[in-house]
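Asker: Below are the sequence and a predicted model for it; my questions follow.
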Amino acid sequence: MQFDWSAIWDAIPILLEGAKLTLWISVVGLLGGLVIGLVAGFARAYGGWLSNHIALVFIELIRGTPIVVQVMFIYFALPMMLQAFMPVRIDPLTAAVVTIMINSGAYIAEITRGAVLSIHNGFREAGLALGLSKRDTLRYVIMPLALRRMLPPLGNQWIVSIKDTSLFIVIGVAELTRQGQEIIAGNFRAMEIWSAVAVIYLIITLALSYVLRRLERRLKII
């Protein structure tokens, strides 16, 4: 079978639209996941018995189930469960974003917990000695240091989330993989289109990795 480059050139505009949606889902989902992860991570690190165990159950539940099962549950099962109380319909894009938020939030929670607990206790004692409250010590002393240590794993989580969006093909989200599948259904050039899809994913992840490495060096990650 001869490789047809023209099939790729014709498909590039549509694939780039899918890539834009892939990035949008990953960015919005990761921002939401960061909020969830910070809350759950601090609950694990500094919360009481109840908040600690609630966060632990959430983290283990999400990390212990595949993301494709999670998105299917949110898209198909959750509206059926809520139907008894109120009619709810979740569109595919919303289900995809919420899934990335929840999934990345569980992993970011453990990243947060590990980062804040890795800061030497002397920094906390120094903040308290300067007259800062426990909350201000956490906010102005511990968190800036912890965020530097969180940056590499957060960047890795972003890359993972970008690739995870390909699984949302199961609910019809028009991200990069879905666009590639629809193009193939029309021109039957699977080798060319899947090669182009793979290269676009590779370009995105390599560019993101480069930017993150530069940012890490500038912040002098310790």
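Answerer: Done, it's in.
Asker: C-alpha from now on. contacts and neighbour counts both.
Answerer: OK.
Asker: What segments of this structure are strands?
Answerer: Using DSSP state E, the chain contains no strands.
Asker: helices or strands up against the longest helix anywhere in the chain?
Answerer: When the chain is parsed with DSSP state H, its longest helix is helix 5-46. Contacts defined by 3 or more Cα pairs under 8 Å, 6 or more residues apart in numbering; DSSP states H and E place helix 5-46 against helix 49-63, helix 92-118, helix 143-164, helix 176-187, helix 190-219.
Asker: Next up, a structure to set beside the first:
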Amino acid sequence: MALSKPSSDSDFPYWLVAATAIAVFIAIVIATNDLYTQVLVIVSKGVWITIFVTLVGFSLASALGLIIAVMGLSRSLVMRQVARFYVEIIRGVPILVLLFYIAFVGAPGFVVAWNYLSTPLQEAGLIDELKVRDISLMWRAIISLTIGYSAFISEVFRAGILAVDEGQIEAAQALGLTRWQRFRLIIMPQALRTILPPLGNDFVAMVKDSSLVSVLGVADLTQMGKVYASGSFRFFETYSIVAYIYLLLTVGLSLALRALERRLRQAGNIDETG
């Protein structure tokens, strides 16, 4: 069956109209029902933790992923192999398993190593002995998400950098630009247009995967819903509200990212025609 180009009528976001109508209907139900309103007030206390974990975790994962990507494109064989080893191993471990490992193996191991290396400073009274409980569960969760997502994000950055025309890099080199100047002025601005869609997908995915931090007792959106439902036995109402809030976050982010992609695409077309 031959595929045809969609007409302009099919581009109208009917799905968004339907989703908006459902969202408005649910909002009216919540506003007019005391039980749903109570659930929303309690559960929404974890929204800020969810947002904080996502923003910090994604920012750190992007920075680490960029470093791994640059290492993977290095001229050094050792750095390339280290980067490939990191990516393949981390991508092969489920996020939930990584979360447990960092929280209950990595953190205690770090404390033991830190106390061993800082023994002279402790004996001199400059610092106190570090305890495992001093590392909060929230930061263990953030570190886990950072490590887990950095492997995927590094591949996004690597693909975007490789998509840049080699001729432009050679031209910049001929003009005398340093490696850092070529990367900052030539490579990354062009690679950004390529990596933005998959990077945005990873960001939305992290919003959803941030719910995994609830297994550590971090008071995020999912954990607040779990605590309320287990105490009130209002599972349907509670998890309906939790799902509703997650959908508002993820769909809203997806729409914002699509708008940003269109603006960058239009800016790129203007630059090319100008």
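Answerer: Noted; the coordinates are in hand. Because the structure is predicted, anything quoted here is derived from the model rather than measured.
Asker: so can I have CSV of the helices and strands packed on helix 5-46 of structure 1 showing distance to Ile74 of structure 1?
Answerer: Listed next are those as CSV, based on distance: least, Cα to Cα, whole Å:
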stretch, distance to Ile74 of structure 1
helix 49-63, 13
helix 92-118, 6
helix 143-164, 16
helix 176-187, 19
helix 190-219, 26
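Asker: can you tell which of these is closest to Gly29 of structure 1?
Answerer: Closest approach to Gly29 of structure 1 among the helices and strands packed on helix 5-46 of structure 1 (Cα to Cα): helix 92-118, 4.4 Å.
Asker: In structure 2, which residues correspond to that closest one?
Answerer: Mapping helix 92-118 of structure 1 onto structure 2 (TM-score structural alignment) gives residues 137-163.
Asker: What is the neighbour count of the nearest residue to Ile90 of structure 1 once chain neighbours are set aside?
Answerer: Closest residue in space to Ile90 of structure 1, ignoring its immediate chain neighbours: Tyr75 at 6.0 Å, by Cα to Cα, 6 or more residues apart in numbering. By other Cα atoms under 10 Å, 22 other residues sit near Tyr75 of structure 1.
Asker: for the aligned residue in structure 2 for Tyr75 of structure 1, what are its contacts?
Answerer: Matched by TM-score structural alignment, Tyr75 of structure 1 corresponds to Ala103 in structure 2. Applying Cα atoms under 8 Å, 6 or more residues apart in numbering to Ala103 of structure 2 gives the contacts Leu137, Arg140, Ala141, Ser144.
Asker: hmm, which of those are common to structure 1?
Answerer: Shared contacts between this structure and structure 1 among the contacts of Ala103 of structure 2 (both residues aligned by TM-score structural alignment, their matches' Cα atoms under 8 Å) comprise Leu137, Arg140.
Asker: Switch the contacts of Ala103 of structure 2 over to TSV; also include neighbour count and distance to Tyr116 of structure 2.
Answerer: Output for those, formatted as TSV (neighbours: other Cα atoms under 10 Å; distance: Cα to Cα, whole Å):
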residue	neighbour count	distance to Tyr116 of structure 2
Leu137	19	22
Arg140	21	21
Ala141	25	24
Ser144	25	24
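Asker: So the residue nearest to Ile90 of structure 1 versus Asp4 of structure 1, what's the distance?
Answerer: 37 Å (Cα to Cα, to the nearest Å).
Asker: what's the answer for Val173 of structure 1, then?
Answerer: 27 Å.
Asker: between these two, who's got more neighbours?
Answerer: Val173 (23 against 12).
Asker: Test my guess that that one contacts Ala95.
Answerer: No - assessed by Cα atoms under 8 Å, Val173 of structure 1 is found out of contact with Ala95, at 9.3 Å.
Asker: quick one, what contacts Ile171 of structure 1?
Answerer: By Cα under 8 Å, 6+ apart, the contact set of Ile171 of structure 1 is Met72, Tyr75, Pro92.
Asker: same question, Pro108 of structure 2
Answerer: Val132.
Asker: now it: how far from Ile147 of structure 2?
Answerer: Distance, Pro108 of structure 2 to Ile147 of structure 2, by Cα to Cα: 17 Å.
Asker: Equivalent analysis for Ser74 of structure 2, please.
Answerer: Distance from Ser74 of structure 2 to Ile147 of structure 2, by Cα to Cα: 21 Å.
Asker: And Phe203 of structure 2, by the same measure?
Answerer: 14 Å.
Asker: Next: Gly72 of structure 2.
Answerer: 16 Å.
Asker: List the buried residues in the match of helix 92-118 of structure 1.
Answerer: Residues 137-158, 160-161 are the ones in stretch 137-163 of structure 2 that count as buried (16 or more other Cα atoms under 10 Å).
Asker: Show me what Ala19 of structure 1 lines up with in structure 2.
Answerer: Using TM-score structural alignment, Ala19 of structure 1 sits opposite Val47 in structure 2.
Asker: For that match, which residues are in contact?
Answerer: Taking Cα under 8 Å, 6+ apart, we find Val47 of structure 2 in contact with Asp220, Leu221.
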